[in-house]
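Peer 1: Pasted the sequence and its predicted model underneath.
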Amino acid sequence: MKIAEKFASKDAVVGVVGLGYVGLPLVLAYANAGYHSIGFDIDESKAEALLAGRSYIKHIPGEQVATAKESGKLDATIDFSRVSECDALVLCVPTPLDEHFEPDLSYVVKTIEAIVPHLREGQIISLESTTYPGTTDEELVTRVEAAGLKVGETAFVVYSPEREDPGNAQFAATNIPKVVGGVTAECLEAGVALYEAAFEQVVPVSSCKVAELTKLLENIYRAVNIGLVNELKVAADKMDIDIWEVIRAASTKPFGFNAFYPGPGLGGHCIPIDPFYLTWKAREYGVHTRFIELAGEVNRGMPDYVIHRTMEALNGRGKSVKGSKIVLLGLAYKSNVDDMRESPTFTLMDGFKRLGAEVSYYDPHVPVVGPTREHMDWAGKESLPWTEERLREQDCVVIATKHDAFDLKELATWSDLIVDTRNAMADTETRDGLVVKA
């Protein structure tokens, strides 16, 4: 039976490798679409949770996992020999930067090398990890063919960038258009069959490189525009202008303007990282991507700006940062999720600690700091309790992420000084001098 026919009859088995913020919604999507789905991960606790019908990601309800498990369509394992059971394998593993802001493909390479010994003829292998153009051909195709398979004939390799937006209730995995590019026309046909099985709209493109660059463009667009408003925020502050009011006014223009908002820095696994995958690859072709690098420089400088504004605000009360109690509100990088990846709050906490402050955080979505690659010193630290006593004893509250769970009226009543990086207090009545925007 051809692979397209297997998907049409729902006899295909789909394997998803990497069960994080991208992989978990994807494996659930295929299970819900009626396909036997197997989630693979090296973290045994994730497999155990899924087998027990539990979710380990806050914005993905446990009921979704339980329903998929009870249907008999969801399975999970740490045993990579079961790769041979799958008709399609979708790789969703991290692609971070190293300490020199260069691509770290170690997770991709290790994953490919883990599955290659168990591949068989007729399978589709799709890479979804964000990366530079050429990765699929250079890292995936070469290893698949070294294992004795012929891409386009006995195996089908595609690239399809993930477009997850954790916590966005309007767009879930399956109603976001799915871009896919194949190594050959036959690969593309197989990839379209794979993704049409679960997604409402599939967007085929002419090559894996086009699909790889599509993802980078999407996030570079956001990074550059956020860098622009971050730079304008600093300039507006010097001019005693509220940048948030400016953005609101500009947003009334019905054409030619899309609103982007400033913050304390970039977070998440995409926007702070993806642009540098292109700048690194572009250097191979003698191209200097100055615009992208400048935006990155501006965005990476925002935590220092927030720290400086906090120092000024404390000085205005006759206090120094050293010895002050400072609590950061929001450890997750965006509103209403528990995703701490690349969160600028960590950078702020590090900076205040270096200056001698007594640093704590409050985040109902992250009650305890889990292990991270870059900020291991904070692992195990618990969220401050939300009580009048604990907030009143703080010298300064810094709003780094705006969660709906924050009671801003209580915050305004109990706090002595609030440094607001998200314009969170705009609609809350406050006494004069309480809030400093940063």
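Peer 2: Now that the structure is in, tell me what you want to look at.
Peer 1: use CA for all of it now, contacts and neighbours both
Peer 2: Noted.
Peer 1: hey, where'd the strands end up in the stretch 151-300 of the chain?
Peer 2: 155-159, 178-182, 202-205 (DSSP state E, counting those that start in this stretch).
Peer 1: list the buried ones in the shortest one?
Peer 2: Within strand 202-205, the residues that qualify as buried are V202, P204, V205, counting by 16 or more other C-alpha atoms under 10 Å.
Peer 1: Can I get those residues in TSV including distance to A147?
Peer 2: Putting the buried residues of strand 202-205 into TSV (distance: C-alpha to C-alpha, whole Å) gives the following:
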residue	distance to A147
V202	30
P204	27
V205	27
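Peer 1: just those residues now: which is nearest R248?
Peer 2: The closest of the buried residues of strand 202-205 to R248 turns out to be V202 (C-alpha to C-alpha; 34.5 Å).
Peer 1: Mind putting the strands of the stretch 151-300 of the chain into TSV with distance to V22?
Peer 2: Converted to TSV, those look like this (distance: least, C-alpha to C-alpha, whole Å):
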stretch	distance to V22
strand 155-159	15
strand 178-182	13
strand 202-205	17
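Peer 1: V359: which element?
Peer 2: Using DSSP states H and E, V359 sits within strand 358-362.
Peer 1: brain fart, G356
Peer 2: Using DSSP H and E, no helix or strand contains G356.
Peer 1: isn't it right up against V321?
Peer 2: Yes - counting by C-alpha atoms under 8 Å, G356 touches V321, with 6.7 Å between them.
Peer 1: If you count surrounding residues, which of these two has more?
Peer 2: A count of neighbours by other C-alpha atoms under 10 Å puts V321 above the other of G356 and V321, at 24 against 14.
Peer 1: Which secondary structure state does I38 sit in?
Peer 2: Under DSSP: H, G, I helix; E, B strand; the rest coil, the three-state class of I38 is strand.
Peer 1: list the contacts for it?
Peer 2: V13, V14, G15, V16, V27, L74, D75, A76, T77, C86 (C-alpha atoms under 8 Å, 6 or more residues apart in numbering).
Peer 1: put this beside the first:
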Amino acid sequence: MSHHTELLSRLHDRSAVIGIVGLGYVGLPLAIRFAEVGYRVLGFDIAEDKVAKLNRGESLIEHIPHAAVQAARDAGFEATTDFGRTPQADALILCVPTPLNKYREPDLSFVINTVESLIPHMREGQVMSLESTTYPGTTDEELGPRLETRGLVIGETTFLVYSPEREDPGNANFTTHTIPKVCGGATPACLEVGMALYGQVIDRVVPVSSTRAAELTKLLENIHRAVNIGLVNEMKIVADRMDIDIHEVIAAAATKPFGFVAYQPGPGLGGHCIPIDPFYLTWKAREYGVHTRFIELAGEINSAMPDYVIGKLSGAMNDRQKSIKGSRVLVLGIAYKKNVDDMRESPSVILMEKLRDLGAHVDYSDPHIPTFPPMREHKFDLDSVPLTSDSLKSYDCVLLATDHDRFDYDLIRENAVLIVDSRGKLAAGKDVVKA
């Protein structure tokens, strides 16, 4: 029996062992899903504390309950830091970060280091799937040759696919298995294996002709969001100058049943995907002599939004004969989007730093993040401030940066001296300034 036939058989009868490499916001839900349908799942991660927590049945992510991790453990899920166990897995699904470096160029070090940790232990008859967002050509140019150094033949003795993650943390309308999943293979046999792998756990798997097409699909999805958010952020500034409520305009436009998708403005872009991924294409397009002007313009507009918010806050304080320097400012919400505990690329943190640099005493309140966590580029030694009538009254300004549903907006409205609202959550009034 060929490696191709045997692997397909093991995937279809769910006797295959699924290896998930990287147990974060993408990898952990996927591991839980594979365990749910009856696969044995082996999770790999380099963080010993994370592995220990998961093996105790504890979740690492707020919107994933401990019970879901414990149920996966009961079904045979195990986490490990030992990459020497790679041969035990029939599938190796890579869910590791792909950030930008300080020059806004792709940093594939997490992907490359992960692959190079796996390859010495790989055997014939495995499939490797990359889920990390990256530029077109990564799977073929970076992963393929490394697999071949092991003496593996892609499409015959090993199989290589690219299937980009699609997660929307905090969105109760979609789960891992209900979000359609794109898959491209390095060869037709690879695509067949990839479709079999994901077809067991995802309701709809969408095949494309190549790994490069799948890689560009993911980038287009995120570029579409980044450009449209840039557009609506620019419209917010125009509407503000014209004394028009942009949120009223968006809600009205959204009643059109075709040709319009509502995007909401905010204080800047956040999350791992939207602020970062478009620049993967910008970087790769240079190789082809193409200048990605839409992407770069949207990036400029979105990057300027924190300064716009600080300007509005400064003006509002000035109207009340106060300077930012020496004032007490409470930032509401430091996650990058509402109802999650994910702070990656959060514009709230940029706002906090800008306020601190201007001499303000800055605190934050976030029901999802009790203590400001260690971050590579940002440092605040703070705990979340409980919202009470007394605590709110003690600040010169309250800045709504992330509009969590768990905030008591009536309490905030009744007790804050000044509210600067960057999310359009509150009706305008003498103590509420839209930003």
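Peer 2: Now that the structure is in, tell me what you want to look at. Source: prediction; values computed, not measured.
Peer 1: TM value for the aligned chains?
Peer 2: Once superposed, the chains reach a TM-score of 0.98 (TM-score structural alignment, normalised by the length of structure 2), with 431 aligned residues with a C-alpha RMSD of 0.9 Å.
Peer 1: Against T282 of structure 2, how distant is the corresponding residue of structure 2 for F346 of structure 1?
Peer 2: Per TM-score structural alignment, the equivalent position to F346 of structure 1 in structure 2 is V349. Look at V349 of structure 2 and T282 of structure 2: by C-alpha to C-alpha, to the nearest Å, they are 26 Å apart.
Peer 1: hmm, back to that, tell me, the strand holding V359 of structure 1 lands on which residues of structure 2?
Peer 2: With TM-score structural alignment as the criterion, strand 358-362 of structure 1 aligns to 361-365.
Peer 1: Superpose on structure 1 and give me the mean offset of the matching stretch.
Peer 2: Compared with structure 1 after the fit, stretch 361-365 of structure 2 shows a mean deviation of 0.6 Å (mean C-alpha distance after the TM-score superposition for structure 1).
Peer 1: name the helices or strands packed onto the strand holding V359 of structure 1?
Peer 2: Using 3 or more C-alpha pairs under 8 Å, 6 or more residues apart in numbering; DSSP states H and E as the contact criterion, the elements in contact with strand 358-362 of structure 1 are strand 325-329, helix 344-354.
Peer 1: ok so, going back, got the contact list for the closest residue in space to the match of F346 of structure 1 that isn't next to it in sequence?
Peer 2: In this structure, V349 of structure 2 finds its nearest non-sequential neighbour in I334, 6.4 Å apart by C-alpha to C-alpha, 6 or more residues apart in numbering. I334 of structure 2 sits next to M343, S346, P347, S348, V349, Y364, S365, D366, I369, A401, T402 when contact means C-alpha under 8 Å, 6+ apart.
Peer 1: if I line the two up, what does L231 of structure 2 land on in structure 1?
Peer 2: By TM-score structural alignment, L231 of structure 2 lines up with L228.
Peer 1: how much space between its match and L51 of structure 1?
Peer 2: Distance from L228 of structure 1 to L51 of structure 1, counting by C-alpha to C-alpha: 46 Å.
Peer 1: show me what contacts the residue most central in space within structure 2?
Peer 2: Centroid check for structure 2 by C-alpha atoms, centre = their mean gives H272 as the closest residue, at 3.9 Å. Residues in contact with H272 of structure 2 (C-alpha under 8 Å, 6+ apart) are P99, R344, E345.
Peer 1: Highest neighbour count among the residues you listed?
Peer 2: In the contacts of H272 of structure 2, the most neighbours by other C-alpha under 10 Å go to P99, 22 neighbours.
Peer 1: Nearest residue to K58 of structure 1 in space, ignoring adjacent ones along the chain?
Peer 2: D338 (6.1 Å).
Peer 1: What of V51 of structure 2?
Peer 2: Per C-alpha to C-alpha, 6+ apart, closest to V51 of structure 2 is A79, 5.4 Å.
Peer 1: Tell me which helix or strand that neighbour sits in.
Peer 2: strand 78-80.
Peer 1: Measure the mean distance from that strand to structure 1 post-superposition.
Peer 2: Relative to structure 1, strand 78-80 of structure 2 is 0.6 Å off (mean C-alpha distance after the TM-score superposition for structure 1).
Peer 1: Where in structure 1 does that strand fall?
Peer 2: Strand 78-80 of structure 2 corresponds to residues 75-77 in structure 1, going by TM-score structural alignment.
Peer 1: Contacts for that stretch, please.
Peer 2: So stretch 75-77 of structure 1 is contacted by H36, S37, I38, G39, F40, D41, E44, A47, E48, L50, L51, K69 (C-alpha under 8 Å, 6+ apart).
Peer 1: Of the residues you listed, grab the buried ones for PyMOL.
Peer 2: The following PyMOL line selects those of the contacts of stretch 75-77 of structure 1 that are buried, judged by 16+ other C-alpha under 10 Å:
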select buried, resi 36+37+38+39+40+41+47+50+51+69
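Peer 1: what's the most distant pair in the contacts of stretch 75-77 of structure 1?
Peer 2: H36 and E44 (20.1 Å).
Peer 1: give me every residue that touches the equivalent of V158 of structure 1 over in structure 2.
Peer 2: Under the alignment (TM-score structural alignment), V158 of structure 1 maps onto V161 of structure 2. Residues near V161 of structure 2 by C-alpha under 8 Å, 6+ apart: 127-130, 139, 183-186, 190-191, 194, 211.
Peer 1: What's the local residue count around the residue lying closest to V161 of structure 2 once chain neighbours are set aside?
Peer 2: Of all residues not flanking V161 of structure 2 in the chain, G185 sits nearest, at 4.3 Å (C-alpha to C-alpha, 6+ apart). Using other C-alpha under 10 Å, G185 of structure 2 has 29 neighbouring residues.
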